[in-house]
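1. could you look at this predicted model? Sequence included:
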Amino acid sequence: MDPLVHSFKTDISNIELPSQFNYPFYYQPHELAVLAAQQLQAYLEQQYQWFVANGTQEAGKMFGVLVVQDEKRNLGFLAGFSGKLGGETTQEHFVPPVYQLERVDQFFKQETDKLDAVTKQIAALENDPVNIQLIADYNAKAIAQTESLEREQERIKAIKRERRRLLKREKAVMETEAFKSFEARQRQLSLNNNFFLKEYEVYLEDKIATLKNQFESLQLELENLRSKRRKGSLWLQDWLFDEYNFLNARKETQNVKELFKNRIPDVPPAGTGDCAAPKMLQYAYAQNLKPITMAEFWYGPSPASKVRSHGNFYPACRSKCEPVLEFMLQGLDVEDNPLLENPAVDKELDIIFEDEHMLAVHKPAEFLSVAGKSITDSVQTRMKAKYPNATGPMIVHRLDMSTSGILLVAKTMEAYHHLQQQFLKRTVEKRYVAVLNGHLEKESGFIDLPLRVDLDNRPCQLVDFEFGKSARTRFEVIERNDHKTKVHFFPITGRTHQLRVHAAHVDGLNAPIVGDDLYGTTDSRLHLHAEQIIFEHPLSRKRITLNVPAPFDFTA
């Protein structure tokens, strides 16, 4: 058998094969994929050069397993990794990259060596003590010049203000002809001041002209080198994409640039085709192996930004892999995309409060707050159908589709604006109840982790202290058992997936919410419920408190 097709070390004779290949962007791993992943993880545990301090691979990484069947119907599995492992694109035990290694690696190394040489030139210029001193001297002189000019401008402005007051006083006491002469002299003095200011600005510029020329010359040299590196990198990436020709189950071939041609953006993101899934499928098709089922898992430490737990299974990334896998899976019998199925069918919205201005509903889990791209059934569409004479958007705030709980709905535009302002000013008090996978030691606390969307894997969010939006949550422990913790969450801000990320992230509570299929592991449902809300009624201005108990239990 092919040395890269690994035999199962456990008896799999009684395991039934899946009837369809799993949809890679939302799946429960098949038993065969779980066994393959466990076997691969056991192999990784024996590779002492990786995932240790000062090793060749310290950071965690996404790995994949693809269960395959050969022409004699023998089962085995392929193993793959995303990107590089230990700084290399190829490693023993794992499938190779999609492109032709012999042709690409030598040329790619030559070109990357050129780019590395440019990077070294940039670093040499930036770290040169003479240049460091030049930049410091110029910045100090430029700041001093600006401050001197601003002081002189303020002095002349003060003189002008005093001159206007003087003209006003003298006009009241002087004869007309005498005042005209006086006013002309003052106007000339003002022109003299303006001329002096321009001359002073030229004088200050001349003082640092030599230093400025040296500084600008250095900046131009650095920018030219950075531009050269940037253009070279883009050219090399484009050249490399010409080598990414993917196969599908029908043995058809398509280049990666063609796969992205009619998408936005129409250029493949860097790293497209280097994930585990396309590499494993490419190898299977090339070796006449039939894909049976696939799974990807994270191994090693969690990254600083994303929520990744050691050993957990994750779906394929969308921005890089969706166009590629849509093509590569053609010819296979693949499960339907469950995300296109309406999960709210046969679910009802219970009205827990209503008057002529507004109402509040209990939204079940797996029910959209507003219509999505593929599924239109939502709280918003049902409310508009139920109240055709209502004005305004109606939905004042949102809950994640998987989160159950109280949702406020406005019947009039006036009520909508009043309620919306309360959310914007954060005067609405919200309390969520959640069950976490993990034992929290602290009784209460505060989480402050800024969030932004993961551009490679929407709708997931990631922690980003540079570009993320402020996201703050207070929590209190209600109850514990050996494996789980029940908590109250009090969100101060209302970012997408805020409570889910704050619970799961290693710098948050490091305990994902039970049933979180994005940041933890799946269960019967997401155990997160918006159980209480306190707000001001849009007409009476009275504070109203609404409660709906959580529809899930806290059990061991």
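-> Okay, I see it.
2. contacts and neighbour counts: CA atoms only from here.
-> Will do.
3. roughly how far does Pro129 sit from Lys120?
-> Computed as Cα to Cα, to the nearest Å, the Pro129 to Lys120 distance reads 15 Å.
4. ok, now Pro551?
-> Computed as Cα to Cα, the Pro551 to Lys120 distance reads 60 Å.
5. starting at the chain centroid, how far to stretch 348-355?
-> 35 Å (Cα atoms, centre = their mean, to the nearest Å).
6. adding another structure so you can compare the two:
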Amino acid sequence: MSNFGNSFFHTLENKQGIALPQKFTFPFYYEPHPLSLLAAEQLQQYLVTQNDFEHNFGLNPKQKGLIIGKMFGVMVVKNTKNELGYLAAFSGKLADSNHIKGFVPTVYNTLNEAGFYKKGEAELNTINNEIEILEEAQIYKKAQENVLNNKIAFAEELEQLKEEIKAAKRDRNKLRDDAKNTMSAEAYMVFVETLSQQSIGYQIRLKHFKIEGEQRIQKAEAHLNGLNQPIQKLKTKRANLSASLQKRIHEQYRFLNSEGNTKDLLTIFKDTTALVPPAGSGECAAPKLFQYAYENDLKPICMAEFWWGASPKSEVRKHQQFYPSCRSKCEPILGHMMQGLLVDENPIEAQIIFNQALDIVYEDDHLLLVNKPHEFLSVPGKNINESVLSRMKAYLPNATGPLLLHRLDMSTSGLLLVAKSNRVYKHLQKQFIERSIKKRYIALLDGVLPNTEGSINLPLRVDLDNRPQQLVCYTHGKPATTNYQVITIENGKTRVYFYPITGRTHQLRVHAAHSEGLKTPIMGDDLYGTKANRLHLHAESITFMHPITKEVLTVRCEVPF
């Protein structure tokens, strides 16, 4: 691998005679083709031994600097001489650079010192410095303090005056009551008028106080606004320049497809739900690989992307493991770039065929429990109607209410609770809300756990760049707790009970796989681990109070793995 940096096209030594795939990889859900594995292995050998750049991936505890793991991509291609090779790319920047020898270039180099972006960035930095100088000036800070102090003083003095007026009113009321019994009618009338004039005097005093206080505040605010005007002009200038730069950058990112057609980022994203390109669009490995292949008459054969480095604190990423392309940024771009290519079908959109009747584990006049098969939807999807809910609607045509009390991931099998009436549904829903319903899952983990039991507390939120995957997020995540207990160790795998205290999306899968969780993904987890014949996760048991009989029921169903 010493010649890695001499070319972007790296010869692929296919000594095993691996057959080429008939279709290109569907990048959002795939198992790496053997040729992609071979290319990735060669690239990883280079990453282990290279001295061409310095970047702290977090793999060497002695290395200093910020730890940043990276997604790398390989694309197996054929050149015009029918020679087989591969291209390599990284997502974002590597070693603070867009250009590293041997890796295909970025579609547009924002780090080019002579380019408009760096010049615009320098102008933005100048504006930022000017704003900071004005905002840090003593005269500006004193003006801010003066406005604040005037508002605080006015509020305090106003409250004191109102208390004084209330006390005076109480005194007048007492004097009025006492005077009734001691004064003549004529003297009493004069006295009441005197008290009334005192009340009017206080109201006039309050009115003038408010006017004077508000005038002081307005004067202080006018002084601050005068100082603020040049700051706001600079901020408007900064916003306009930033928007203009962003638009120009999006226009510079022009992507080819196999038919030779070109689209920029703005055109690609205008018809998506995002409308505008998310930050970093076009900087992932996959678009770079396609762009270089098309520009250099290289035929894409297959591709794969893998993580290199320490696991991040948010995403589930494991060193050397393969992952799909991100959806929010790459899906619209690659959707354009793969036009004209013969690509593997999207297995997620394939129509699910399950010809058997659903296994009903328990049923009475009020509810039932069904054993959902793996790779079968709980509720209809975007393009697929076949689901437990659609089957239950057909099975229970006279039922009322929403029927399904909860859901399971498509890949998870096991018990789902179904209510036959709205009344029963509401009773059971209340138990779910109060967390009095107890569920137990059985999972087979891809490794051996050091502890026999424990609890995982990792808050979760959706990965906005890669739905439906979840992230661990201590700032915006919802609390998520899972208790676990080891059942057996089987040939280097761990069979466990999972007891979810909360019910977040993908909770058990993330808690198992994450570096701050069990660090051991569930067998067959194609999102957070490695794909197998199925996801080895099964909702095996549920305990709840029957809404009608008030009996506590525990229902179990057999584990299929």
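-> Looks like it came in fine. Quick caveat: nothing in here was measured; it's all calculated off a predicted structure.
7. would you map the helices across structure 1?
-> 31-45, 101-127, 129-173, 176-207, 209-241, 256-259, 276-286, 318-328, 379-386, 413-424, 498-504 (DSSP state H).
8. list the contacts of the equivalent of Gly414 of structure 2 over in structure 1.
-> Using TM-score structural alignment, the equivalent of Gly414 of structure 2 in structure 1 is Gly405. Residues near Gly405 of structure 1 by Cα atoms under 8 Å, 6 or more residues apart in numbering: Val361, His362, Lys363, Pro364, Ala365, Leu399, His529, Ala530, Glu531, Val548, Ala550.
9. with adjacent residues omitted, what lies nearest to Gly405 of structure 1?
-> Ala530 (4.1 Å; Cα to Cα, 6 or more residues apart in numbering).
10. give the aligned equivalent of that neighbour in structure 2.
-> Applying TM-score structural alignment, one finds that Ala530 of structure 1 aligns to Ala539 in structure 2.
11. ok, the equivalent of Glu251 of structure 2 over in structure 1 - how many residues close by?
-> In structure 1, the residue matched to Glu251 of structure 2 (TM-score structural alignment) is Asp242. Counted with other Cα atoms under 10 Å, residues neighbouring Asp242 of structure 1 total 14.
12. I figured Asp242 of structure 1 was touching Glu258, is that so?
-> No. With contact defined as Cα atoms under 8 Å, Asp242 of structure 1 does not count as touching Glu258 (9.9 Å).
13. show me what counts as buried in stretch 19-28 of structure 1.
-> Phe21, Asn22, Tyr23, Pro24, Phe25, Tyr26, Tyr27, Gln28 (16 or more other Cα atoms under 10 Å).
14. who's in contact with the fifth one?
-> In this case it means Phe25 of structure 1. Taking Cα under 8 Å, 6+ apart as the criterion, Phe25 of structure 1 is in contact with Pro315, Ala316, Cys317, Arg318.
15. what's the answer for the second one, then?
-> For Asn22 of structure 1, the contacting residues are Thr293, Met294, Val334, Glu335, by Cα under 8 Å, 6+ apart.
16. need the counterpart of it in structure 2.
-> Using TM-score structural alignment, Asn22 of structure 1 sits opposite Thr25 in structure 2.
17. ok, so what distance separates its match from Gln138 of structure 2?
-> Thr25 of structure 2 is 61 Å from Gln138 of structure 2, by Cα to Cα.
18. skip the chain neighbours and tell me the closest residue to the match of Glu251 of structure 2.
-> Leaving aside its chain neighbours, Asp242 of structure 1 sits nearest to Asn255 (6.8 Å; criterion: Cα to Cα, 6+ apart).
19. and Phe561 of structure 2, how close does it get to Thr494 of structure 2?
-> Using Cα to Cα, Phe561 of structure 2 is found at 13 Å from Thr494 of structure 2.
20. quick one, which of those two is more surrounded?
-> Thr494 (21 against 11).
21. the more buried one contacts Gly447, correct?
-> Yes. Here Thr494 of structure 2 lies in contact with Gly447, judged by Cα under 8 Å, at a distance of 6.0 Å.
22. what segments of the stretch 251-400 of structure 1 are strands?
-> 253-255, 290-299, 313-314, 350-354, 358-363 (DSSP state E, counting those that start in this stretch).
23. in a markdown table: those strands, plus mean neighbour count.
-> Formatted as a markdown table, the strands of the stretch 251-400 of structure 1 follow (neighbours: other Cα atoms under 10 Å):
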| stretch | mean neighbour count |
| --- | --- |
| strand 253-255 | 15 |
| strand 290-299 | 24 |
| strand 313-314 | 26 |
| strand 350-354 | 13 |
| strand 358-363 | 21 |
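24. please convert the ones you listed to TSV, extending it with distance to Glu476 of structure 1.
-> Formatted as TSV, those follow (distance: least, Cα to Cα, whole Å):
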stretch	distance to Glu476 of structure 1
strand 253-255	53
strand 290-299	30
strand 313-314	29
strand 350-354	26
strand 358-363	23
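25. all strands for the stretch 401-550 of structure 2, in order.
-> Counting by DSSP E, counting those that start in this stretch, the stretch 401-550 of structure 2 has strands at residues 413-419, 438-445, 453-457, 460-462, 470-472, 481-490, 493-500, 537-545.
26. fine by me, thanks again.
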